[in-house]
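Peer 1: Structural data only, the sequence is not supplied:
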């Protein structure tokens, strides 16, 4: 049986990575698709091959030309892309896979794989999102402002997703995502 693709989106700073990290520890037979990016690793936070595959812009553009990406986009001034081979291998083997990608990438993948399940993670409020972005301190002020501007735009698309999870309390958001995965697995039986 083919695996299910879950597309996980939400604005920067909403806690997507935290929710996924905790949920994936509790869910069997599901993997995380590591994206490629041209942005620099965040010291102490990013690990090559675990959080992202860090590529030069030249290498990224070469891979676009070769058709290596299921989707790619310019987000916050950097290129991000989902490797087609990772996703196809997981799905073909019957393993569920999660993509943590931005809104524009989510819509591209959904057109290519219409049976994908889309999940949008929202903050409890825009003020809380701004607080979280500033607290994490991994971006300069200009980058924070760009991410806040982009977050406002991304939040307008939340209702276009199959599911919306409000990440107010992390444990509740984790439980909600696990419930979504279990529901879809039951439907496929």
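Peer 2: Cool, the structure landed. Predicted model only: the values in this text are computed from it and were never measured. Numbers count the residues shown, from 1 in each chain.
Peer 1: okay, CA-based contacts and neighbour counts for the rest of this
Peer 2: Fine.
Peer 1: And for residue 65, the neighbour number?
Peer 2: 10 (other CA atoms under 10 Å).
Peer 1: Equivalent analysis for the one 4 residues further on, please.
Peer 2: Each residue near residue 69 was counted by other CA under 10 Å, and the total is 20.
Peer 1: Counting neighbours, what do you get for residue 66?
Peer 2: Neighbour count for residue 66, taken as other CA under 10 Å: 9.
Peer 1: what residues does the lengthiest helix in the chain touch?
Peer 2: Counting by DSSP state H, the longest helix found in the chain is helix 170-188. Helix 170-188 is contacted by residues 18, 19, 20, 22, 23, 26, 27, 165, 166, 167 when judged by CA atoms under 8 Å, 6 or more residues apart in numbering.
Peer 1: Can I take it that the fourth one is in a helix?
Peer 2: Yes - secondary structure of residue 22, determined by DSSP: H, G, I helix; E, B strand; the rest coil: located in a helix.
Peer 1: residues near it, how many?
Peer 2: Neighbour tally, residue 22, other CA under 10 Å: 16.
Peer 1: Comparison target below:
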């Protein structure tokens, strides 16, 4: 043995993604509530904080210059632009957490999940799916009184996002928030034995 200090095996990164309106944030909030020991990555964003949001808890709020610097230094695992603002996952806190042998959870959009997979082939990608297409439509429609053209575009994007479920290692159906949270935590803490394709689908 080359050292008296036993090296910990880095834990596996778990990424949760899925279509808009499927309830990713709700499931992650339930994970935080029931399993406070689970570490959830805090995304960085260039948008302004909304009322009630706390810097470093909900997001790390950065200036455009700070975000540019992170990109230049390869300091983001993934990033994307939505509605004129940029969002990304700072790499350093995630790497530090995984190096201790403890699991880390990222809740990000599909585009970001693909970037993480390209950078880290060992990452476990979990797709959160609605119980049915009709359920997703009702959740998206219930978000406000948008013009029909906007709703149609939102549904078309959601359909394309749903079609991407085959790119993921495991599909978790969000038919019950508490059950979905339990299933996600069991995936987080399962020993890594390489990607397991095609989990529970319905």
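Peer 2: On my side now, so go ahead. This structure is a prediction, so every number in the text was calculated from the model and none was measured.
Peer 1: Got a quick ChimeraX command for the buried subset of the contacts of helix 170-188 of the first structure?
Peer 2: Here is the ChimeraX selection string for the buried members of the contacts of helix 170-188 of the first structure, based on 16 or more other CA atoms under 10 Å:
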select :19,20,22,23,165,166,167
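Peer 1: Sort out for me which of the contacts of helix 170-188 of the first structure are in strands.
Peer 2: Mapping those onto strands (DSSP state E) picks out 165, 166.
Peer 1: residue boundaries of the helices in the first structure?
Peer 2: 16-26, 57-66, 84-92, 103-112, 126-136, 141-155, 170-188.
Peer 1: Now do the last one and helix 16-26, the angle between them.
Peer 2: Regarding helix 170-188 of the first structure and helix 16-26, their directions subtend 60 degrees when assessed with axes from the mean of the first three to the mean of the last three CA atoms, to 10 degrees.
Peer 1: Just the buried residues of helix 170-188 of the first structure, please?
Peer 2: Buried residues in helix 170-188 of the first structure (16+ other CA under 10 Å): 173, 174, 176, 177, 178, 181.
Peer 1: give the contact list for the residue mapped onto residue 88 of the second structure from the first structure.
Peer 2: Residue pairing (TM-score structural alignment): residue 88 of the second structure is matched to residue 81 of the first structure. Contact partners of residue 81 of the first structure, counting by CA under 8 Å, 6+ apart, are 35, 36, 37, 69, 70, 71, 72, 73.
Peer 1: Please report how far residue 81 of the first structure lies from residue 63 of the first structure.
Peer 2: 10 Å (CA to CA, to the nearest Å).
Peer 1: which neighbours do these two share?
Peer 2: Common neighbours of residue 81 of the first structure and residue 63 are listed as residue 69 (criterion: CA under 8 Å, 6+ apart).
Peer 1: so how far is residue 17 of the second structure from the residue nearest the centre of the second structure?
Peer 2: Among the residues of the second structure, the one closest to the centroid is residue 107, at 1.7 Å (CA atoms, centre = their mean). Separation of residue 107 of the second structure from residue 17 of the second structure (CA to CA) stands at 6 Å.
Peer 1: residues shared between the contacts of these two?
Peer 2: residue 24.
Peer 1: Residue 54 of the first structure maps to what in the second structure?
Peer 2: Residue 54 of the first structure maps onto residue 61 in the second structure, by TM-score structural alignment.
Peer 1: Would you mind finding the match for residue 23 of the second structure in the first structure?
Peer 2: Under TM-score structural alignment, residue 23 of the second structure pairs with residue 15 in the first structure.
Peer 1: What of residue 158 of the second structure?
Peer 2: The alignment partner of residue 158 of the second structure in the first structure, by TM-score structural alignment, is residue 151.
Peer 1: now swap in residue 185 of the second structure and tell me
Peer 2: Under TM-score structural alignment, residue 185 of the second structure pairs with residue 178 in the first structure.
Peer 1: any idea how far that match is from residue 27 of the first structure?
Peer 2: Taking CA to CA as the measure, residue 178 of the first structure falls 7 Å from residue 27 of the first structure.
Peer 1: Who are the contact partners of the counterpart of residue 121 of the first structure in the second structure?
Peer 2: Residue mapping for residue 121 of the first structure onto the second structure gives residue 128, with TM-score structural alignment as the criterion. Counting by CA under 8 Å, 6+ apart, residue 128 of the second structure makes contact with 16, 17, 18, 19, 22, 24, 171, 172, 173, 174.
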